[in-house]
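Asks: Predicted structure and sequence below. I'll ask about it afterward.
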Amino acid sequence: MNNPKKEKPSALHVRPGVKANHDGLTAEKLRRGGGVPRRAPLSAQDYINGVLAGDRVKLARAITLVESGAAAHQALAQEVLTALLPRRRPSRRVGITGVPGAGKSTFIEALGTMLTGRGHKVAVLAVDPSSSLTGGSILGDKTRMEKLAADPNAFIRPSPSGGTLGGVARKTRETMVLFEAAGYDVILVETVGVGQSEVLVRSMVDFFLLVLISGAGDELQGIKKGVIEIADAILINKADGKGQKPAEIARAEFDRVLHYLRPATEG
């Protein structure tokens, strides 16, 4: 009598008689939601208590709720924000904009790490541009702040711009309210990196920093766009090594021009 041929083990092998999806879940389990983790819905009070307690998971979920376009979510988000608005704690809001590649994320990580080392709680809202075709966003800024992301006194939230002009996300103001209610006393808002006319963030922050690099085109061209006129400070980044000399030249040019501009804020 012939022995049945033993099948070789294979990662692609599916046992006969079991209808399964490509991920190994049976059709019945998929129908019932088996194998797909689902978070329990939170009530408005759950969100409120979690944010006030500084619960990072609840804070992240509250921001997701606020950013949602679903009508039911918007009503719940409004209830949460209304309750948290009078319970915000004082904070310093800093907007950081600049041309792409100027090193904003690297600078924010260094600044944030320094601030947490001095006892501050730092929240970062990193706004990424959304695709005009798909509406999607890479949200990769957090990957460039690995050290700060691991800091227990820091919270980094990448957020898509959603097509909103001004270098910010649709719900930037609301997100900052949640940060303040959660006890973060320094809020850093990194814009999409336009460095030109999209400066709506200026009206949302206490201090507005423009990050530039020398040799990236006509440094003075930005004056025509208005962003330099409303900046509280200008940082010439990447000024070490071979970039030191060009950075010094760029700084001298800005010193001459800024002499004729009215300060964005008094003092």
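Replies: Yep, that arrived.

Asks: CA atoms for contacts and neighbours, from now on please.
Replies: OK.

Asks: and residue 146, how many neighbours?
Replies: 12 (other CA atoms under 10 Å).

Asks: And the strands in the stretch 51-200 of the chain, which stretches?
Replies: 92-98, 122-128, 154-160, 186-190 (DSSP state E, counting those that start in this stretch).

Asks: Could you export these to a markdown table, including columns for distance to residue 22 and mean neighbour count?
Replies: Formatted as a markdown table, the strands of the stretch 51-200 of the chain follow (distance: least, CA to CA, whole Å; neighbours: other CA atoms under 10 Å):
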| stretch | distance to residue 22 | mean neighbour count |
| --- | --- | --- |
| strand 92-98 | 44 | 23 |
| strand 122-128 | 33 | 25 |
| strand 154-160 | 31 | 22 |
| strand 186-190 | 40 | 24 |
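
Asks: then this one, side by side with the first:
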Amino acid sequence: MSIRKSKSSALNEKEGISLPEITNSHAIDQIKKSRKKQPPTKELIDGILKGNTTALSRAITLIESTNPLHQEKANQIINACLPHANKSIRIGITGVPGVGKSTFIEVFGKHLTDLGKKVAVLAVDPSSTISHGSILGDKTRMEELVKHKNAFIRPSASGENLGGVARKTRESITLCEACGFDVILIETVGVGQSETAVHSMVDFFLLLKIAGAGDELQGIKRGIMEMVDAVMINKADGDNVKKANLAKVEFNRALHLFPKKKSGWIPTTATCSALTKEGIDTIWQTISNYFELVNANHYFEEKRKEQNLFWMIETIDQQLKTHFYNQPKITELLESTKKEVQNNTISPFAAAQIVLDNYFKNYD
């Protein structure tokens, strides 16, 4: 029995294969030239302030870049946009994978645009820990919302940042606000500690849950439940309506067990279906009620100030960490101590102290 050899992947192009006749070489050259062309910083700033989403996208790309030259331009853009920011409603949306976050956000976003709102969606896509790649498929899933003139969707790879959100997302919010967007929706990766990171940069925190996927009490985790401002039981349609209503009762009971929030707000629970669009208007009414309360008791301004201080400290921590790992002497010492730790000739804590002492000695 002969074994048929498999063909090589079409993704791997062999050297020497000529381009098909339908390819327009002139068009290719034009695309390459346009990609290399970096618009001046002032041009990007002016574009953002005029509501140009192309300029906004390019500026966010600079924010996400690790190139020092790009970071310098990004900081100039952010500083120029700051006086025009802080005028939006920031909503964090979290939930486990499969809960229907992307579908919910598209339907919710369309509901807001129908009300005349300008909506920006910052969706964090999980990165592979092996290949470090990311699908960035949120624009594809939100195919209706992405076409709307008053909507902007920006998927970003989580990278190695805890929870998939960090300083880059925080700064992207500033640019979106300067671009004139009224509502900023931030979709989390939905795993790990992403909820903590998102909670530190939004005004309202929404948790999406589904019923019928197991014991509802498993979803009542103290950490996440203490942060949420509302719980929505999604996929409350068809045969799942009864289960969704039961889950709503369970979560509502649980929410009343937690300490009173500083904002004075009492978290709510409700059911919805992104498929049938039932209950979508309810969540916006809930959010509106929340902002009416926190604006009246001045908690809104207080929380924004606390968040600004939090991100100042976070930025300092990140810069110190970057400086530490970018020192050649430290990198060399780390490699040698790693081997000693692996061979059990020195404890991890003693090794860490040796490296830190060396760092402080040279950069005191």
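Replies: Yep, it's here. Model, not experiment: these values are computed from the prediction.

Asks: Report the TM-score for the pair.
Replies: After superposition, the two chains reach a TM-score (TM-score structural alignment, normalised by the length of the first structure) of 0.84; 244 aligned residues with a CA RMSD of 2.3 Å.

Asks: Which one of the strands of the stretch 51-200 of the first structure lies nearest to residue 225 of the first structure?
Replies: strand 92-98 (12.4 Å; CA to CA).

Asks: in a helix, that's where residue 248 of the first structure is, yeah?
Replies: Yes - counting by DSSP: H, G, I helix; E, B strand; the rest coil, residue 248 of the first structure is part of a helix.

Asks: Map it across to the second structure for me.
Replies: Matched to the second structure by TM-score structural alignment, residue 248 of the first structure sits across from residue 245.

Asks: can you check residue 98 of the first structure too?
Replies: Checking TM-score structural alignment: residue 98 of the first structure goes with residue 95.

Asks: Tell me how far the counterpart of residue 142 of the second structure in the first structure lies from residue 173 of the first structure.
Replies: Residue correspondence to the first structure (TM-score structural alignment): residue 142 of the second structure is matched to residue 145. Residue 145 of the first structure sits 23 Å away from residue 173 of the first structure, going by CA to CA, to the nearest Å.

Asks: Repeat that for residue 121 of the first structure.
Replies: For residue 121 of the first structure relative to residue 173 of the first structure (CA to CA), the value is 18 Å.

Asks: who has more neighbours, the two?
Replies: residue 121 (23 against 13).

Asks: what residue of the second structure matches up with that one?
Replies: In the second structure, residue 121 of the first structure lands on residue 118 (TM-score structural alignment).

Asks: isn't its match right up against residue 153?
Replies: No - with contact defined as CA atoms under 8 Å, residue 118 of the second structure does not count as touching residue 153 (11.3 Å).

Asks: Compute the first-to-last residue distance for stretch 240-248 of the first structure.
Replies: Across stretch 240-248 of the first structure, first to last residue, CA to CA, it's 10 Å.

Asks: for stretch 65-76 of the first structure, that is, sorry about that
Replies: 8 Å.

Asks: In the second structure, point out the residues matching it.
Replies: With TM-score structural alignment as the criterion, stretch 65-76 of the first structure aligns to 62-73.

Asks: Residues touching the matching stretch, excluding its own?
Replies: With contact meaning CA atoms under 8 Å, 6 or more residues apart in numbering, stretch 62-73 of the second structure is reached by 41, 74-75, 168, 171-172.

Asks: how far is that stretch from where the chain is centred?
Replies: 18 Å (CA atoms, centre = their mean, to the nearest Å).

Asks: Ok, stretch 21-41 of the first structure next?
Replies: The answer for stretch 21-41 of the first structure is 31 Å, by CA atoms, centre = their mean.

Asks: quick one: stretch 311-327 of the second structure aligns where in the first structure?
Replies: Residue span in the first structure matched to stretch 311-327 of the second structure, by TM-score structural alignment: none.
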